[in-house]
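>>> sequence plus the predicted model coming up.
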Amino acid sequence: MSFDYDLFVIGGGSGGVRAARLAASEAGARVGLAEEYRMGGTCVIRGCVPKKLMVFASGFAGAMQDARAYGWEVTTGGFDWTGFRTKLEAELSRLEGIYRTNLQKAGVEIFDSRATLADPHTVQLADGTRKTAKHVLIATGGRPFVPDFPGSEHVITSNEVFKLDALPGRVLIVGGGYIACEFACILNGLGVEVTQYYRGAQILRGFDEEARGHIAGAMQDNGIDLRLGTNVQRIDKTAEGLWVKSTDGHDAVYDAVLYATGRVPNTEGLGLVEAGVTLKGNGAVEVDAYSQSAIPSVYAVGDVTDRINLTPVAIREGAAFVETVFKGNPTKPDHDLVPGAVFTQPEFGTVGLSEEAARERGPIEVYATAFRPMQTGFAGREERVLMKLVVCAETRRVLGCHIVADGAGEMIQLAGIAIKMGATKEDFDRTVAVHPTMAEELVTMKAPVRTG
């Protein structure tokens, strides 16, 4: 059978773009790609990139306060959100253009259109045009989830926060995951009065408990009104703003309510089930170790599969798909020991097992220290950083590393290399410290604080 394309990709995010570009440029495949919104997906347009630029912007208020402590005469005004947003949008457009140009250079045919799966080898565009392909790759990512409750139509999500006409004076953030905590810190740093509700006992569920508590304390010390065990009952729009009735009786009025209560895979209305693709209970595409769905011609990568929902993982999955399908080199994407960072203030870098998860596997030793770093200590800030290693008592391998500190994301990338290579605690110990740095504590902790 003759097909229009060797590969048709639905979704122009990081995973789909990488797969399309590599299949065309390195494997000589005929590739088509459809994207209904903007090239670059969640990460570039409404996720990692704009968020990190907002993180940078939000950190300057504290930096200027520290500058005064170091002897600088600093005069500041208010934050110019409109000016920042204008420059942010220009930067995102620039990055989107790079994505589009790189695809075109590789020979990928781009369709600025929504696409659905008509059958295992046919994609239908929004105008009714049909394209056939030997292989179809679903890379449609995910979207924010907002539960249905009285007044839920008044809330915004992380998708809309980058496009606000003005910063709210008072904001309620609902959720306890990394997106909720990051935006709580960002908006707090930009001068917004921030309240955060989380229905659970502690934020950042699934991460190391000691690190979670450390971050929660720091957020509260920085002025965020963090209310645990609390949820929204209803929201009413009034002349003063959004009136929120809460489960803890802390009813209040806010200028905006931002929900960050999880994300769901973008599979609704794509025709996947009708074509025979199996979906999980949350709508994610069920795939095997090679990203192949229940239909042999249909594959999926990235957040739409709900494996590890991180941009670099989606990129690796896209590259492994090309190796497997177009280069004759069956390759499983490596999901083991993936480093990650949560861009709270201070940052949280983590790789490997939490103390709790490691203890379930066998005897461990825990090395940890919390201290005031030199730079902020001199400026008079009480903020403390946390450095933590979780070690297997039998093999001596470092099973997990957790850092809460400014620059933790940069540090964990390098620690992740050592841990991925199987470094032992003794490998850390015999590495000479770089002094004076915060990271030197990773190689100078000699005695465990806990065993078990």
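Received, thanks. Residues are numbered from 1 along each chain as shown.
>>> every contact and neighbour count from this point should use C-alpha atoms.
Fine.
>>> Val74 sits in which helix or strand?
Val74 is part of no helix or strand when elements are defined by DSSP states H and E.
>>> next, the one to line up against it:
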Amino acid sequence: MTDFDYDLFVIGGGSGGVRAARVAAAETGARVALAEEDRYGGTCVIRGCVPKKLMVFASGYGAMAQEARAYGWDIQDGSFDWAGFRDTLNAELDRLEGIYRSLLKNSGVDTFDARAAVKDAHTVALASGEEFTAKHILIATGGHPVRPDMPNADLGIVSDDIFHLESLPKSILIIGGGYIACEFACILNGLGVDVTQYYRGAQILRGFDDEARGLVAEAMREQGIDLHLGTNIMEMTRADADHALSHAGTESDAAMGAPVRDQPVTSPKGDPGKDHGPIWVKSTNGTEKVFDMVLFATGRDPNARDMGLEDVGVKIGRRGEIEVDDYSQTAIPSIYAIGDVTNRVNLTPVAIREGMAFVETVFKGNPTPVDHDLIPSAIFTQPEMGTVGLSEEAARDQEPVEVYCTSFRPMQSAFAGRPDRVLMKLVVSQANRKVLGCHIVAPNAGELIQLAGIAIKMGATKEDFDRTVAVHPTMSEEIVTMKTPMRKA
């Protein structure tokens, strides 16, 4: 007979926390509870991957009529109904949240719709005043978008707010060059919004393969996105009659400050852009312009503050992340953490894997470290980028490599007279011939990289790729038909 109320108490109802809770309960018979202060499903289901991907789909239809006409179809351009799409989107998110709640209930997990904090190594305190003890506590509270530390930053919105807009703006300035900034630039551009993007770095998508991200940037510009590199926001304020829509100013080297790290940005219940009105912005290149809306996509931080964790001895890192070992265990043996709150690899499938490894380790007696090596990922720009393994730059810093690469206009868009180009790239070790990295920029690159990821995870060599017969005519056949390296490094 245990002295604890539960064997496991999970704080956070996102994909990782829900998976760990229900598997621990259903497969090991553990007594499990879970607390979630907002909506079940977390960032991915409610304000991230799922609604964003549905918006990606929606944004792609705008260009289809023109392409269809090139193929002989008498199809006229149409208009996009944001309100109708948003209502259908919200209904889908409600459905998915209901599934998450049902999975927990059917697995025997007790759920509490309340904010939770850690009182001590074995006690969880809810905002409702209730307290429960647990042999193990799992923190899976995810992360939140951050705003820059600058005057009037509250005039801008963050990525969570996009899904709450009552109407789309006519123009928007997006600040940032990471995958969230670039994805929403493409989405909103495809939905008919006039998109300008500022990024203070030399090229968007820092950390990804240089050649691949260069092609994405080129494609974004071709689609009409006004992308400014080496540029940042310097000042912003509510526009008034004295602000012209666009005029030149003096050049400045001032840059946006560091993001505010202390408070999460919470999603508003109403329309976050409803009462904002036009916003005047001055950039570091001296340009002044008025936009209907400003979106900050300048990073995300873990949700680990104000939970009592440091008071009980859990170590918190510089970005606010919970520090854990290879088994997701914190400095307090009874407390574990998984997912974005640990700031390891911030991807939903990784959080789920970490949750499963936690259950194996703690409840099944099978110590299982989390494997964070060779994780495929996709960026849902237009075209998409799929990547697994090392970039060319990272690989050549590690060892001598060969680079096999081709860029071309795919059959479908070439026939329609579109300028779109795709990229297929393999980075290969000269020593053992293993494929160290694969990078694809193409429509549906996310679907393609998943399959390439299997081979690379298995340790496939370039010769293994060469022995594979091509599927013709496809874009992806180029992955197995590149015989001569473009360069060696």
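Thanks, I have it. This is a predicted model, so every value here is computed, not measured.
>>> count the residues that sit near Ser15 of structure 2.
If you count neighbours by other C-alpha atoms under 10 Å, Ser15 of structure 2 ends up with 24.
>>> for it, what are its contacts?
Residues in contact with Ser15 of structure 2 (C-alpha atoms under 8 Å, 6 or more residues apart in numbering) are Gly41, Gly42, Cys44, Val45, Thr348, Ala351, Ile352.
>>> format these as TSV; extra columns: distance to Ser334 of structure 2 and secondary structure.
Shown next, in TSV, are the contacts of Ser15 of structure 2 (distance: C-alpha to C-alpha, whole Å; DSSP: H, G, I helix; E, B strand; the rest coil):
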residue	distance to Ser334 of structure 2	secondary structure
Gly41	25	strand
Gly42	24	helix
Cys44	27	helix
Val45	28	helix
Thr348	24	helix
Ala351	19	helix
Ile352	20	helix
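>>> highest neighbour count among those?
Most neighbours among the contacts of Ser15 of structure 2, by other C-alpha under 10 Å: Ala351, with 28 neighbours.
>>> just give me the match in structure 1 for it.
Counting by TM-score structural alignment, Ala351 of structure 2 lines up with Ala314 in structure 1.
>>> surely its match and Val301 touch.
Yes. Counting by C-alpha atoms under 8 Å, Ala314 of structure 1 touches Val301, with 6.1 Å between them.
>>> give me the common contacts of the two.
Residues touching both Ala314 of structure 1 and Val301 comprise Gly15, with contact defined as C-alpha under 8 Å, 6+ apart.
>>> next up, the contacts around Ala18 of structure 1.
One correction, residue 18 of structure 1 is Arg, not Ala. Counting by C-alpha under 8 Å, 6+ apart, Arg18 of structure 1 makes contact with Ile315, Gly318, Ala319.
>>> returning to what we had before: do you know how far the match of Ala351 of structure 2 is from Arg170 of structure 1?
35 Å (C-alpha to C-alpha, to the nearest Å).
>>> do Gly422 of structure 1 as well
Distance of Gly422 of structure 1 to Arg170 of structure 1, computed by C-alpha to C-alpha: 47 Å.
>>> chain neighbours aside, what residue packs nearest to Gly107 of structure 1?
Of all residues not flanking Gly107 of structure 1 in the chain, Ala24 sits nearest, at 6.2 Å (C-alpha to C-alpha, 6 or more residues apart in numbering).
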